[in-house]
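# Predicted model and sequence below, questions to follow.
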Amino acid sequence: MKKKIFNTVLALVVTVAGLMTTSFESNAATQTTGWNVEYDGQGFSSDYNVDKSTITSVMPGDTVVFQVNYKNNSSATTDFYLSTDVIASLEEKNADGSSANISGGAYSYKISYNLNGNTNVLYDSETVGGDNTTVVGLKQVQGGLKNGENAFMSVGSLASQASGTVVIEIKLDGNSQDNDYMQKLAQLDVRFGAEKQTSPENVVVNTSETKRVVYTIPGGSQVVVLEEPAVPLANTNTLGSPQTGDSIIPIIVCSMMLLIGLLLVISYFWISKNNREKVA
């Protein structure tokens, strides 16, 4: 069976309830929650817990922050990616997954990642100034993907046992008197991808293309398309060789069984021929 390296870490159900719609003065607050994601070279695991990651009693003007720590538990330096679906879920998905333009000034958001002490902004809704061109561009990219392809944003390379943090910061409009959009913000898609980094001295020229840049988000973040799976095979230096997860043992066994079958057929005809000659 093909091994999926682009694991859905979670389909995050964010219950943000108790939004106060009454007009009165209040102090804006920041509520933060998070969880950990680890990659072991074969797949992802997470300690995500819906009870611990649920934020309630959010008020206009508040800021909600989700921090996802990702760690490379494999033995090799690995490139990590964040799916562009997280932007789509913040822009245009209802809680039931149906399409809707939900930002509309009701909230702004920023997606960034922290690596080696540096903060790198992937997407800032305030930077695009309400221009929906970026979202349309991402939709066109996703609409043009072939089977087995996924659109991702790079969140850096991690050496073995190194870690980084993806930060999703959502700031609610302080003047909003409508909490309908909170229902539409109930599902946030956070998916990671990982690809083993190949050392330059080990790269073998290969016509297979495993990733290509298809879009640039305002601010400079590049959206790349990765074929699934895109991790080179273990114990090989060929860049782009897909890790299918299929074992060669079944192939060897089938070949041996076929050979034995042919030998049995040949033996049967040979014995039959000898018996006929003896009878004659």
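Here it is on my side, so go on.
# okay, CA-based contacts and neighbour counts for the rest of this
Will do.
# OK, contacts around S154?
D79, F80, Y81, L82, S221, Q222, V223, V224 (Cα atoms under 8 Å, 6 or more residues apart in numbering).
# Oh, that last question was meant for F152, not what I typed.
Per Cα under 8 Å, 6+ apart, neighbours of F152: Y81, L82, S83, T84, G193, V223, V224, V225, L226.
# alright, now check it against this:
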Amino acid sequence: MDARPVIRVQLSFAPSGLQLTAAEEDCRVSVAGELMDDLIHVVRKFPRLLPQPVFSGLFGSPPKGNDMAQLLVGYKPLNKVRLACGQAIGKSYRDASDVAARYEELRAVHAFVASFDRAAYVGSQRTLSQFRRDFLLLRCWLDDLEALRSGEVVGMLHVSCTELQRLLADTLHSAAEALRMLLTVAAHREVTRTLETYGGLTGELSRRPDALDDFAAYYRAYRATIEGRERLEGRRAITVAMFDMLDTVGARVPPVDAVALDDLK
């Protein structure tokens, strides 16, 4: 039998493996029932010749016989078609199990989505490398979802993953948006602190000492600046990298922070 997709099913994750939204037996009953109901409906549309008034003179009264629906139920060729449909549905479900197994690689994404708590996610402190790691992971997951085929024909089934894609992608986009907000706040805090540090050092070193004691204090500040120069440059580099990352992930930099970044550079 040349099967055509007549049943649309959605994929979803189960505790073990993936499952289809419609059970095989339900599909068998539905297709067989609809086939019979539609055929009976069509047959009943045709006029019954013998009961027509023109034949009343031949029979005296309308002839009686079995109801057409009863005849169809016992019609062997039709029963063979119903059996073939059931077999085709069974094979389609077996083949669909192999198709569903290919989506198992998304289980890590599903686990993240199932346990995602936005409040806890936002409350976690992150370093620059952790921001970079999380953004990269979310981007990879979203790319994997976008690369999936929205549906696949398997015998009489059309196996679709659109609902699964939507569910996973919505949460991943929410996590990415929260991460952009966190990075924006962290970048603002870091550029403000770094500028204040540079401003304080500039103020200390710009004063010319007049007395010997003042010169000693000035020299100590100068030595501290030289010794901490590498650390300050490291903080500056991290701050600039944060704003570069904001640009990469498409986050909007507040104007006041853009000005502060220019001053820092």
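Sure thing, it's come through. The structure displayed is predicted, hence computed values, not measured ones.
# tm score of chain vs chain?
The TM-score (TM-score structural alignment, normalised by the length of the second structure) is 0.28; 106 aligned residues with a Cα RMSD of 4.9 Å.
# picking that back up, in strands, which of the contacts of F152 of the first structure appear?
Y81, L82, S83, G193, V223, V224, V225, L226 (DSSP state E).
# so how many other residues sit close to the last one?
Spelled out, that is L226 of the first structure. L226 of the first structure sits with 24 neighbouring residues when counted by other Cα atoms under 10 Å.
# Excluding chain neighbours, give the residue nearest to it in space.
Spatial nearest neighbour of L226 of the first structure, excluding adjacent residues (Cα to Cα, 6 or more residues apart in numbering): K211 at 4.5 Å.
# now the third one
The spatial neighbour of S83 of the first structure that comes closest, neighbours along the chain excluded (Cα to Cα, 6+ apart), is F152 at 4.3 Å.
# Please apply the same query to G34 of the first structure.
Going by Cα to Cα, 6+ apart, G34 of the first structure has Q67 as its nearest residue, at 4.5 Å.
# The one you found contacts I170, correct?
No. Q67 of the first structure is beyond contact range of I170, at 11.5 Å (criterion: Cα atoms under 8 Å).
# the more surrounded of the two?
Higher neighbour count among Q67 of the first structure and I170: I170, with 20 against 17, using other Cα under 10 Å.
# Distance check, the spatially closest residue to the more buried one that is not a sequence neighbour against Q183 of the first structure.
Setting aside the residues directly before and after it, I170 of the first structure is nearest to Y109 in space (Cα to Cα, 6+ apart), at 4.3 Å. According to Cα to Cα, to the nearest Å, Y109 of the first structure and Q183 of the first structure sit 17 Å apart.
# between those two, who's got more neighbours?
Shown here are Y109 of the first structure and Q183; by other Cα under 10 Å, Y109 has more neighbours (21 against 16).
# my hunch is that that one is in a strand, does that hold up?
Yes. The assignment for Y109 of the first structure (DSSP: H, G, I helix; E, B strand; the rest coil) places it in a strand.
# Pretty sure the residue nearest to G34 of the first structure sits in a strand.
Yes. According to three-state DSSP, Q67 of the first structure belongs to a strand.
# Could you pull up the residues touching it?
T32, T33, G34, W35, T165, V166, V167, I168.
# ok, the third one touching V64?
No. Contact between G34 of the first structure and V64 fails when scored by Cα under 8 Å: they sit 10.9 Å apart.
# one step back: who wins for most neighbours among the ones in strands among the contacts of F152 of the first structure?
G193 (28 neighbours).
# Hmm, it is touching Y81, no?
Yes. Here G193 of the first structure reaches Y81: they are 4.9 Å apart, a contact under Cα under 8 Å.
# in which helix or strand would I find G261 of the first structure?
helix 249-279 (DSSP states H and E).
# What of Q31 of the first structure?
strand 30-39.
# list the helices and strands that strand packs on?
strand 44-46, strand 63-72 (3 or more Cα pairs under 8 Å, 6 or more residues apart in numbering; DSSP states H and E).
# tell me the most buried of those?
Ranked by mean neighbour count, these are led by strand 63-72 with a mean of 20 (mean count of other Cα atoms under 10 Å).
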